[in-house]
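Asks: got a structure for you, letters missing:
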């Protein structure tokens, strides 16, 4: 048994030895060096929590759901039980530096890297999964791809109401200092059901589910995709774009060996990917600070001293140097440019169980959902100007 104190869920507990081993792998501990919200701490200084704490939270919430189902006399075989907890713990193992921002650079989503790490026989994670159960690796692969033979298992890990979203709302809102993610998660878990092989919730939990979806909407609008947060994040994009530009012209003076595959727009090997974290990238940003190129120096200065790009009216960009577009100024569509936290599709909608044992989709019974305040399309769609 191992206990870990958590500031959001209070306690994280490990009973199974193989899960403790997964927690202690170098691949998992790397997540402690990856900020959960990228550069959001430029705007919200408290947002310095990492992917490791989030992964632990997702694991603990999954364990709470499983305990509830077992109390309901739902039969869960050992392989499924182990695979769910391992998948919850490892669901974000493929995140790169600065989390979702890295996906903008590598053009590869973190889910693909997660599968690469889990299936690469050179990783400690792969070895532990294979040694624990010869079918466990395959089961984890299927769950992370949403292809497990039990629908409720896939829904628990990835759906409109899943353990991932539940934890990041609780955790992110706590660290940015906002109340949008204050959700009665224990009440939600108490009202969770498995009906006809699908994850459902009692009608008593509708208000809690609505609060969760409203919270996600407000976190999207105020934090994740706010103009100010995009103004911070765009610097990271500009930095790599300028670095690639100078690399192709052979005008870089310092050594950037570890990220040359990125500059060449090549897919990173598992080994090279695992060598990257926030600290690595900060080292390159500091190196770039001494480059002679004034634009790269300017971007690096803003990043190092936490100066975000200026949000301005589109008209203010009319007289900007066209050669610097995409490096020091840019027009950004708030709806499409940084869509890191979009809503799930209808195939993953939450199901509600009524007292008459009828199951309905949440959108068919919720006034809040019917007015679509949770729909990503309701976020601002106009373009803004950003410049440094």
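Replies: On my side now, so go ahead. Note that this is a predicted model, so its numbers are computed, not measured. Numbers count the residues shown, from 1 in each chain.
Asks: Only C-alpha atoms from now on, for both contacts and neighbour counts.
Replies: OK.
Asks: Now residue 388: closest residue in space that isn't a chain neighbour?
Replies: Nearest residue to residue 388 in three dimensions, chain neighbours excluded: residue 309, at 5.1 Å (CA to CA, 6 or more residues apart in numbering).
Asks: and the one you found, what does it touch?
Replies: 231-232, 234-235, 302, 386-388 (CA atoms under 8 Å, 6 or more residues apart in numbering).
Asks: and with 6 Å instead?
Replies: 231, 386-388 (CA atoms under 6 Å, 6 or more residues apart in numbering).
Asks: Likewise for residue 156?
Replies: residue 162.
Asks: what do you get if the cut-off is 8 Å, keeping everything else the same?
Replies: Contacts of residue 156 (CA under 8 Å, 6+ apart): 62, 162-163, 199.
Asks: Mind giving me the ChimeraX command for buried ones among these?
Replies: In ChimeraX syntax, the buried subset of the contacts of residue 156 is picked out as below (16 or more other CA atoms under 10 Å):
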select :62,162,163,199
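Asks: next, the one to line up against it:
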């Protein structure tokens, strides 16, 4: 038996109404310094510079994922019957802590440190010096390892991996609804309640009753539209490019800004350094760079702080690109070309069993979603598109 809180703790949430906490280990993890740090990490990277209300954090999203998993493991009979209490605790902790390793400005941090956020998350969970590790091991000596295994998608009970990471997982369901709400868009809305009511487990696979298929179709289209309309917004990319170019310049000049020294080539960032690195610290560094002797570094710091974004042209003609290049003196820093493929963001793919959403038919048989849905069958025929953009100083 795992210790429970004296009473069920509730946290108000705009997406789920309330977040319910009944286990002490969950409450302890929420109050750990590593989890509290997520208050200071935006959920959407550079999108808060495009959608002015998108100020929500990884903290809120992580609580939302936890709440969906809490409901899945308490309200869906076939899930409840397939796991014991210890396994439930494992997947609840994995849901809560799955984004612990995200750095400032979302995936930008991964790009300049060459480390995946899941790898950092596992390091923090397994490090005996972190508060979150101490919270987990206090509840059960094997809990840190089991949680790490779920995050790495290698837990021996496959359904636990699927709840956290699959085509229809709690992570995606929360971030689509939350990001749509916080950006003020309607692209990401779908019927979460209907999906939760129709989720089942059969043959160790998460699946959806045939009666819930239309809700899943809406979910798939919501994901597709959110990627192209929000997550891949060209102005958000422009902001991230400014940060990328700032650090390119910083690494090339002989100037020291203390908070940015951990980004020097060859420096291995420790867990303690990572925990201290949040967006507040990054903005402090950018403010220090306003007084740099280097004009280019100073300019990029100003652009980042005052939102002086690069202009952009999508799929430019040869003449358009030449016109832009002819008027830019420093092309190394003030001209940037990107190529985005929709291959990674196709609404749905069925390359293998793990990437398939399974439908439980009225005959109690499992079938791939594409065999039951004409809409999804058509979506699978979509071809990947590539969009090229040039970014440049205005």
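Replies: Ah, there it is. Since the structure is predicted, the reported quantities are computational estimates derived from the model, not experimental observations.
Asks: Read off where stretch 7-22 of structure 1 ends up in structure 2.
Replies: Mapped onto structure 2 using TM-score structural alignment, stretch 7-22 of structure 1 spans residues 14-29.
Asks: what's next to that stretch, contact-wise?
Replies: 2-5, 7-13, 35, 63-64, 67, 92-93, 96, 131-132, 135-136, 139, 177-178, 181.
Asks: one more time with 7 Å, if that's ok
Replies: Contacting residues not belonging to stretch 14-29 of structure 2 are listed as 3-5, 8-13, 35, 63, 67, 93, 132, 135-136, 139, 178 [CA atoms under 7 Å, 6 or more residues apart in numbering].
Asks: if we can go back for a sec, now flag whichever of the contacts of residue 309 of structure 1 is closest to residue 369 of structure 1.
Replies: residue 231 (30.1 Å; CA to CA).
Asks: Would you mind giving the secondary structure of the closest one?
Replies: Following DSSP: H, G, I helix; E, B strand; the rest coil, the label given to residue 231 of structure 1 is helix.
Asks: Show me what it lines up with in structure 2.
Replies: In structure 2, residue 231 of structure 1 lands on residue 238 (TM-score structural alignment).
Asks: ok, its match to residue 33 of structure 2 distance?
Replies: 32 Å (CA to CA, to the nearest Å).
Asks: quick revisit: kindly check the end-to-end length of the match of stretch 7-22 of structure 1 for me.
Replies: 22 Å.
Asks: In it, which residues are buried?
Replies: 16, 19-26, 28-29.
Asks: now, which of those residues lie within helices?
Replies: 24-26, 28-29 (DSSP state H).
Asks: can you give me the strands in the stretch 51-200 of structure 1?
Replies: 192-195, 198-202 (DSSP state E, counting those that start in this stretch).
Asks: Could you say which of those strands is packed most deeply?
Replies: strand 198-202 (a mean of 22; mean count of other CA atoms under 10 Å).
Asks: For the next helix or strand along the chain from it, which outside residues touch it?
Replies: Per DSSP states H and E, strand 198-202 of structure 1 leads on to helix 206-219 as the next helix or strand towards the C-terminus. Outside of helix 206-219 of structure 1, the residues within contact range by CA under 7 Å, 6+ apart are 169, 180-181, 183-184, 188, 368, 374.
Asks: Would you list the buried entries among those residues?
Replies: 169, 180-181, 183, 188, 368, 374.
Asks: Turn the residues you listed into TSV, including distance to residue 93 of structure 1.
Replies: Converted to TSV, those look like this (distance: CA to CA, whole Å):
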residue	distance to residue 93 of structure 1
169	19
180	26
181	23
183	26
188	26
368	34
374	28
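Asks: List just the nearest of the residues you listed to residue 117 of structure 1.
Replies: Nearest member of these to residue 117 of structure 1, counting by CA to CA, is residue 169, at 26.1 Å.
Asks: Next, the distance between the ends of stretch 79-90 of structure 2.
Replies: Stretch 79-90 of structure 2 end-to-end distance (CA to CA) = 14 Å.
Asks: rewinding a little: distance of the residue nearest to residue 388 of structure 1 from residue 172 of structure 1?
Replies: Residue 309 of structure 1 is 23 Å from residue 172 of structure 1, by CA to CA.
Asks: re the thing from before, more neighbours: residue 238 and residue 33 of structure 2, which one.
Replies: residue 238 (24 against 14; other CA atoms under 10 Å).
Asks: can I assume that one is in contact with residue 307?
Replies: No. Residue 238 of structure 2 lies out of contact with residue 307 (CA atoms under 7 Å); the separation is 9.9 Å.
Asks: Structure 2: which residue goes with residue 363 of structure 1?
Replies: That one, residue 363 of structure 1, aligns with residue 370 by TM-score structural alignment.
Asks: Can you point out the buried residues in the helix or strand that match falls within?
Replies: For residue 370 of structure 2, the host element (DSSP H and E) is helix 369-372. Under the neighbour-count criterion of 16+ other CA under 10 Å, helix 369-372 of structure 2 has 369-370, 372 buried.
Asks: What is the mean deviation of the helix or strand just after that helix from its aligned residues in structure 1?
Replies: Heading C-terminal from helix 369-372 of structure 2, the first helix or strand you meet, by DSSP H and E, is helix 374-379. Here helix 374-379 of structure 2, set against structure 1 after superposition, deviates by a mean of 2.4 Å using mean CA distance after the TM-score superposition for structure 1.
Asks: Right, I'll call it a day here.
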